[in-house]
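Chemist: attaching a predicted model along with its sequence, questions to come.
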Amino acid sequence: MDFADRKCLPCEKGTPPMPAADVDAALGALDGWAAREERTRIHKQYRFKDFVEAMRFVNALAGLAEAEGHHPDFTVHWNTVDVTLWTHTVGGLSDNDFIVAAKLDRLPAAAAARR
C-alpha cells in the first residue's frame, strides 16, 4: 500500500483509532518510522548536515502539512528534526498519519537526511 498516493480526509469525532495490528501492518509500508506510546503515535528522526538543511525540511514539512490539513508535532535541534504524528480527533493513529509520514519521506528536503 502506498500511502503517499493518497490524500488526508477529515476524521469524525468518535472515529476509533487504528487497531494495533493495522498500525504494525501500515508501518511496514514506511521507512524508518516507529510506533510509540502503545501504538498511538508514530515517530521518526531526520538527520541533516546542518541547521540550514534541517530548517529547509521544516519549511517543506509545514507546506505539506498545511496542504493535507494534518499537522505533525516536531522538534528542531541543530541538525535533527524529530517528527511525531497522531490524530487528535481519534486519540490515536489514523490513515492520515501514515499518509503524511509517507509524503514527508518523499519531500526533496528529506533526501538531505539520507546523505
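Modeler: Done, it's in.
Chemist: okay, CA-based contacts and neighbour counts for the rest of this
Modeler: Noted.
Chemist: which parts of this structure are strands?
Modeler: With strands called from DSSP state E, the chain shows them at 34-36, 41-47, 73-76, 80-85.
Chemist: by contact count, what packs against the lengthiest helix in the chain?
Modeler: Secondary structure of the chain per DSSP state H: the longest helix is helix 51-68. Other elements packing on helix 51-68 under the criterion 3 or more C-alpha pairs under 8 Å, 6 or more residues apart in numbering; DSSP states H and E are strand 80-85, helix 95-106, helix 108-111.
Chemist: what's the closest of the ones you listed to Arg56?
Modeler: Closest of the helices and strands packed on helix 51-68 to Arg56 is helix 108-111, at 6.3 Å (criterion: C-alpha to C-alpha).
Chemist: next one for the comparison:
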Amino acid sequence: MESLAKERCAACRRNSPRVTAYEIVQLKHQIPDWNLIEKNDVPQLERTYKFPDFKSAIAFTNSVAEAAETEGHHPALLTEWGKVTVSWWTHAISGLHRNDFIMAAKTDAIANQFLT
C-alpha cells in the first residue's frame, strides 16, 4: 500500500463515497495517533499536536494551511499557546473520505518537521 502522505486528494462531490468501516480500519494503521470522533453527528479525524510555544504552533498551523490549499481540502484548525488541534472530514459528504486520511498523514509529516 502506498504511503497516504504521498497520495493526492481526489475531487469530492455530494455523491462521493464515504470510507467503509473496513477501509477505516485499514487506513487508520497509517495514522495511529489520530482519533475517530463524532461532532454534530459527523465522523471526523482529530489530533492535537503539542509545541513549545505559540510561535511554533502558528508556524505549524500555517504549514498545514498551505498543504490544505495545495490539495483543495481544508481542516478545522484550533491554534492555542503550545498546541494545535486539527480536525479532518469531508464537508460535501458530512463524513470521512479517503482524502481525510491522506491529509491526516500529510499533517503528521508536516508535524515531524517541527517536532524533530
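Modeler: Ah, there it is. None of these values were measured; they are calculated from a predicted model.
Chemist: tm score of chain vs chain?
Modeler: Once superposed, chain against chain, the TM-score is 0.89 (TM-score structural alignment, normalised by the length of the first structure); 113 aligned residues with a C-alpha RMSD of 1.7 Å.
Chemist: quick one on the thing from earlier: any chance of the strands of the first structure in TSV, with mean neighbour count and distance to Ala20 of the first structure too?
Modeler: TSV is the format used below for the strands of the first structure (neighbours: other C-alpha atoms under 10 Å; distance: least, C-alpha to C-alpha, whole Å):
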stretch	mean neighbour count	distance to Ala20 of the first structure
strand 34-36	16	10
strand 41-47	19	11
strand 73-76	13	21
strand 80-85	20	15
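Chemist: tabulate those (a markdown table), appending distance to Arg115 of the first structure.
Modeler: Shown next, in a markdown table, are the strands of the first structure (distance: least, C-alpha to C-alpha, whole Å):
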| stretch | distance to Arg115 of the first structure |
| --- | --- |
| strand 34-36 | 21 |
| strand 41-47 | 9 |
| strand 73-76 | 18 |
| strand 80-85 | 13 |
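Chemist: so which of the ones you listed is nearest Glu12 of the first structure?
Modeler: Checking the strands of the first structure against Glu12 of the first structure by C-alpha to C-alpha gives strand 80-85 as the closest, at 17.5 Å.
Chemist: so what touches that closest one?
Modeler: 41-48, 51, 54, 58, 71-76, 93, 97, 101 (C-alpha atoms under 8 Å, 6 or more residues apart in numbering).
Chemist: let's see it at 6 Å
Modeler: Strand 80-85 of the first structure is contacted from outside by 41-48, 72-75, 97, using C-alpha atoms under 6 Å, 6 or more residues apart in numbering.
Chemist: relative to the second structure, and after superposing, what's the average distance for it?
Modeler: Its aligned residues in the second structure lie a mean 0.4 Å from strand 80-85 of the first structure after superposition (mean C-alpha distance after the TM-score superposition for the first structure).
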